[in-house]
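> Sequence and predicted structure are below.
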Amino acid sequence: MLKVERPPLAAETLARCALEREKAIAHYSKSHAEADADFSFREYKNPAIAEALEKLFHGKCAYCETVIATVQPTDIEHYRPKGGVIINSRLKKPGYYWLAADWDNLLPSCIFCNRPNRHELPEHERKRAVGKGNEFPLEDDARRVSRHDENIENEVPLILNPCGPDDPDEHLAFEPDGSVRARKIGNTTSAKGEATIRHLALQRPALRRERKKRAEYILANLKQVEQLMPQATTDVDARYFQGQILIRLHSYLQSDEPYIALTRSLIEQQHPGVLANLAAIAERARALPAPIHNPPLSLDLALKKLYRL
C-alpha cells in the first residue's frame, strides 16, 4: 500500500454526489419504521468516479497494489462502509450512509481485499473467510459515529487508508519471501499495521507468491549491482552494465508498477540510503555512453564479461 494524494473531483460529479448525500440523510433521518428499507446508493458507481480512481491508482488495487484493470472487475470500495458496520461480530445498520458517494471515502479495490473470500493464512490452520467487507475497526469503538451530524474526526481507524493521514510505509514492512508484517513503532507493534494485514487478507497465498516473484527480481538486481561495484570504478563497460541494472531497479518504482511498497521496503532493508538517491543515480546512468566494441561484442561475450565467466 502506498500513500497517495487525492486530487479534487470534477465539480459536476461532486454536485451529483452531494445531491445523493442529501437524499440519503433525509432517508435515514426518518423514523425507524419509515427508514427500514435500505437506501439505493448509485452515485459511487458513476463512470466518472471509476475513471478517476483508475487513473489515480494506475489500474491497481489501492490496498494490495495488484494490477487489476486487465484481469478482474474493480470494486469501488467504501473505506467507511456505507450499508452497515460489523461491531462485535454482528452487522449493525446503517453504516456511514452520508459518505456513500463521498470522493474521499472511495477507493479502487480488488475483490480479494474488498470481499470476504476463503484463504489459507499463516496464522490459521484452516481456510477462513477474510476480506474487508463491512469491517471497520477503530482504536476506540466508543468514539464511533453513527450519524451525519456527528464529528467523524473523533474516530481513529485501524485499517490504513492510502489517501489518509498515515503513511503506510511507517506501519507495514515486506520480506523477501513475499510476506508482510506490521512494523514496530517504538517498542510496540503497529496496531494499524496488524489490523490492515488481517482485515485485507494481505497474507493470502496468491498475493504472497506474486510479491515473492517481484522480490526475487529486486534482490537479483541488487546483487548484480554489488557484484559489478569493484570493476565499475575503472571499467567503463562494467559501469555501463551496472547503470542499466540501476535504471531497471528504478523502473520498478514507477507509478504503474505493482508492489512498489515492497520494492521500497526491500531496497531500504538491503542498502539503507540507496532508495533516496536512486532516481538521481538512474538519471545519470541514462547519460552513460554504451560500450563500443570493434567488432561489436556478441551477446555471449557480453554476458561472459558481465558475469566474469
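Everything's here; your move.
> C-alpha only now, for contacts and for neighbours.
Will do.
> What is the neighbour count of Asp149?
9 (other C-alpha atoms under 10 Å).
> Tell me how far it lies from Pro230.
Distance of Asp149 to Pro230, computed by C-alpha to C-alpha, to the nearest Å: 65 Å.
> Run the chain-centre distance for stretch 134-142.
Its chain's C-alpha centre and that of stretch 134-142 lie 21 Å apart, by C-alpha atoms, centre = their mean, to the nearest Å.
> And for stretch 7-14?
23 Å.
> give the contact list for the closest residue to Leu121 other than its chain neighbours.
Excluding the flanking residues, the one nearest Leu121 by C-alpha to C-alpha, 6 or more residues apart in numbering is Arg204, at 5.8 Å. Applying C-alpha atoms under 8 Å, 6 or more residues apart in numbering to Arg204 gives the contacts His119, Glu120, Leu121.
> Give me the packing partners of the one helix or strand Gln224 maps to, helices and strands only.
Using DSSP states H and E, Gln224 sits in helix 205-232. Applying 3 or more C-alpha pairs under 8 Å, 6 or more residues apart in numbering; DSSP states H and E, one finds that helix 205-232 contacts helix 236-251, helix 260-270.
> can you pull the contacts of the nearest residue in space to Lys45 that is not next to it in sequence?
Distances taken as C-alpha to C-alpha, 6+ apart place Ile76 nearest to Lys45, at 7.2 Å, with adjacent residues excluded. Counting by C-alpha under 8 Å, 6+ apart, Ile76 touches Tyr44, Lys45, Ala50, Leu106, Leu107, Pro108, Ser109.
> Counting neighbours, which of these end up buried?
With neighbours counted by 16 or more other C-alpha atoms under 10 Å, the contacts of Ile76 contain buried members at Tyr44, Ala50, Leu106, Leu107, Pro108, Ser109.
> Max pairwise distance over those: which two?
Using C-alpha to C-alpha, the buried ones among the contacts of Ile76 span at most 13.4 Å, a distance reached by Tyr44 and Ser109.
> all strands of the stretch 51-200 of the chain, in order?
Remark: strands assigned in the stretch 51-200 of the chain by DSSP state E, counting those that start in this stretch are 75-78, 85-87, 90-92, 106-109, 117-119, 128-130, 172-174, 180-182, 184-185, 188-189.
> Okay, one more to line up with it:
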Amino acid sequence: MMKINRNPATPDLPVYNRNRTRAPKVPPYEKERDEACNFFSDPAHFADNKKITDKKSPSFTVYKNKGLRTELIKVFGTKCAYCESDFGAVTPSDVEHFRPKNEITSGEFELKPGYYWLAGDWTNLLLSCVDCNRAREHKVANQPQTLVLGKTSQFPLADENVRVRHHESQIDLEAPSQLLIDPCEDDPEEHLEFFPDGTVRARVRNGVASPRGEASIYVYALLRHELVIKRKAALDRLDIAVTHLEKQVAFRAQLSAVVDDPVFLAQQDELVEDALAGVASMFSPQEEYLAAKRDWVRSSEAAGKFDTLREVQIEPMDLIT
C-alpha cells in the first residue's frame, strides 16, 4: 500500500454541482445526503443498532456515477488502493467506502446505520479490488486453513467510545483511535513492512508493532496466498534486474582497463544505461507493489548490496526518493 496524493477538493462533476430541474433544486449529491441524514438520524427508524421501521431506507447511487468513477481512476489508476494489484485487464473494481455507508462491523458486533452521510463524499471513496473489499474465502500465508477475509463493512476503532454516529458530529474525533490505514490520508509505509518472500507485517517502531498496520493487514486481506505469491514474483524480477545492472557495471569497469576503442566503450555505456532504465521503470507509479519494492531497496541497502553501483555514481536509493 502506497500513499496516494489525492486533492481533497470535491471534483467539478455534475453529480456534485449540477442543480436539478425539479424541486429540491440541489445537486444529486446534496439531495441524497439530505435524504439519508433525515432518515438515518430519526430515532423512530433505528434503536439499539437495529432498524425498527418498515419504511424503506434511502438508496445510495451517487458513488456509482460513471463520471465519478472516471475521476477515481484518474487518482488511483487501475490499481487497488489497498493491495496495489492492477485489476485493469482482468476484473472490475469496486468503488469502496473507506467508512462503510450502511452498517459498521468491528470485531463481533455490528452497528446500524453506518456512516450514511459519507456515502457519496469524495474523500471517503477509493478504488479497490474485489479481494480486498469483499468477504471471500482465502488461503492465507503461514496459515493451515482458509479464512474468510475482506473489508466489507469493517471499520474497527481502538476506542469505541469515540465512534461518531451522527452526521452533525466531527468525524475527526475518531482519528486518534482509527485502526485502518487510509492511503489518501496516512503514509502506509509508516505502518507496513514488506519482505522478499512477499509477506507483510506491521512495522515495528521503538519495539511496538503498528496497530494500524496489524488491523489493516487483516481487514484488507494483505496476506492472502495469491497476493503474497504475486508480490514475491515482482520482488524476484526486481532482484534479477538489479543484479543484471550490477553485472553490466562490473563488466564495463573491467573493459576500461583493457579496451581503448571509444565507440565500443560507448556501446557498453548504453547497455549500462538500458539496464538502469529497466530497473527505474519498475518504480513507475502505475507499477504494482511499489511499497514492497521500496522495502526491498531499503533492506538491500542495509545489507550493502549496492556498493558496486555507487562506485560508478549510481545511487539506488534515488529509486525511492
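Great, that's in hand. These figures come from a predicted structure and were not determined experimentally.
> And the TM-score between them?
Put the two chains on top of each other and the TM-score (TM-score structural alignment, normalised by the length of structure 1) is 0.84; 279 aligned residues with a C-alpha RMSD of 2.1 Å.
> State the distance from Ile217 of structure 2 to Asp172 of structure 2.
Taking C-alpha to C-alpha, one finds Ile217 of structure 2 at 23 Å from Asp172 of structure 2.
> Hmm, I typed the wrong one, I wanted Ile4 of structure 2.
Ile4 of structure 2 is 20 Å from Asp172 of structure 2, by C-alpha to C-alpha.
> Between the two, tell me which one has more neighbours.
Shown here are Ile4 of structure 2 and Asp172; by other C-alpha under 10 Å, Ile4 has more neighbours (16 against 12).
> Now do the contacts for the closest residue to Phe241 of structure 1 other than its chain neighbours.
Nearest residue to Phe241 of structure 1, sequence neighbours excluded (C-alpha to C-alpha, 6+ apart): Leu306, at 7.4 Å. Contacts for Leu306 of structure 1 (C-alpha under 8 Å, 6+ apart) come out as Leu228, Ala238, Phe241.
> What does Leu306 of structure 1 correspond to in structure 2?
For Leu306 of structure 1, the aligned position in structure 2 is a gap, per TM-score structural alignment.
> burial measure for the alignment partner in structure 2 of Thr66 of structure 1, as a count.
Taking TM-score structural alignment for the superposition, Thr66 of structure 1 sits opposite Ser85 in structure 2. Using other C-alpha under 10 Å, the number of residues around Ser85 of structure 2 comes to 21.
> what's the answer for Tyr220 of structure 2, then?
Count around Tyr220 of structure 2 with other C-alpha under 10 Å applied: 24.
> What does it correspond to in structure 1?
Counting by TM-score structural alignment, Tyr220 of structure 2 lines up with Leu200 in structure 1.
> Looks like its match contacts Val130 (just checking).
Yes. With contact defined as C-alpha atoms under 8 Å, Leu200 of structure 1 counts as touching Val130 (7.0 Å).
> mind listing the helices for the stretch 1-150 of structure 1?
Using DSSP state H, counting those that start in this stretch, the helices of the stretch 1-150 of structure 1 run over 11-28, 47-57, 111-114.
> so what does the first one touch, helix or strand wise?
Here helix 11-28 of structure 1 is seen to pack against no other helix or strand when contacts are counted using 3+ C-alpha pairs under 8 Å, 6+ apart.
> tilt between that helix and helix 47-57?
Interaxial angle of helix 11-28 of structure 1 relative to helix 47-57 (axes from the mean of the first three to the mean of the last three C-alpha atoms, to 10 degrees): 110 degrees.
> Can I get the strands of the stretch 51-200 of structure 1 in CSV including distance to Leu246 of structure 1?
Shown next, in CSV, are the strands of the stretch 51-200 of structure 1 (distance: least, C-alpha to C-alpha, whole Å):
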stretch, distance to Leu246 of structure 1
strand 75-78, 35
strand 85-87, 46
strand 90-92, 50
strand 106-109, 31
strand 117-119, 36
strand 128-130, 38
strand 172-174, 21
strand 180-182, 25
strand 184-185, 30
strand 188-189, 33
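> For Val145 of structure 1, which of these is the nearest?
Closest among the strands of the stretch 51-200 of structure 1, once you apply C-alpha to C-alpha, is strand 85-87, at 11.1 Å.
> Wait, the match of Thr66 of structure 1 touches Leu290, no?
No. Using C-alpha under 8 Å, Ser85 of structure 2 makes no contact with Leu290, being 10.0 Å away.
> on that earlier part again, JSON lines for the contacts of Leu306 of structure 1, including distance to Leu299 of structure 1?
Shown next, in JSON lines, are the contacts of Leu306 of structure 1 (distance: C-alpha to C-alpha, whole Å):
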{"residue": "Leu228", "distance to Leu299 of structure 1": "18"}
{"residue": "Ala238", "distance to Leu299 of structure 1": "15"}
{"residue": "Phe241", "distance to Leu299 of structure 1": "13"}
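> Format those as a markdown table; extra columns: neighbour count and distance to Arg286 of structure 1.
Below are the contacts of Leu306 of structure 1 laid out as a markdown table (neighbours: other C-alpha atoms under 10 Å; distance: C-alpha to C-alpha, whole Å):
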| residue | neighbour count | distance to Arg286 of structure 1 |
| --- | --- | --- |
| Leu228 | 20 | 17 |
| Ala238 | 22 | 14 |
| Phe241 | 21 | 11 |
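> Tally up the residues packed near Gln242 of structure 1, please.
When neighbours are defined as other C-alpha under 10 Å, Gln242 of structure 1 has 24 of them.
> aligned partner of it in structure 2?
Applying TM-score structural alignment, one finds that Gln242 of structure 1 aligns to Val272 in structure 2.
> Pull the contacting residues for its match.
Val272 of structure 2 neighbours (C-alpha under 8 Å, 6+ apart): Leu245, Gln248, Val249, Arg252.
> What's the match for the second one in structure 1?
Counting by TM-score structural alignment, Gln248 of structure 2 lines up with Leu228 in structure 1.
> which residues touch its match?
Remark: with contacts taken as C-alpha under 8 Å, 6+ apart, Leu228 of structure 1 is in contact with Ala238, Arg239, Gln242, Leu306.
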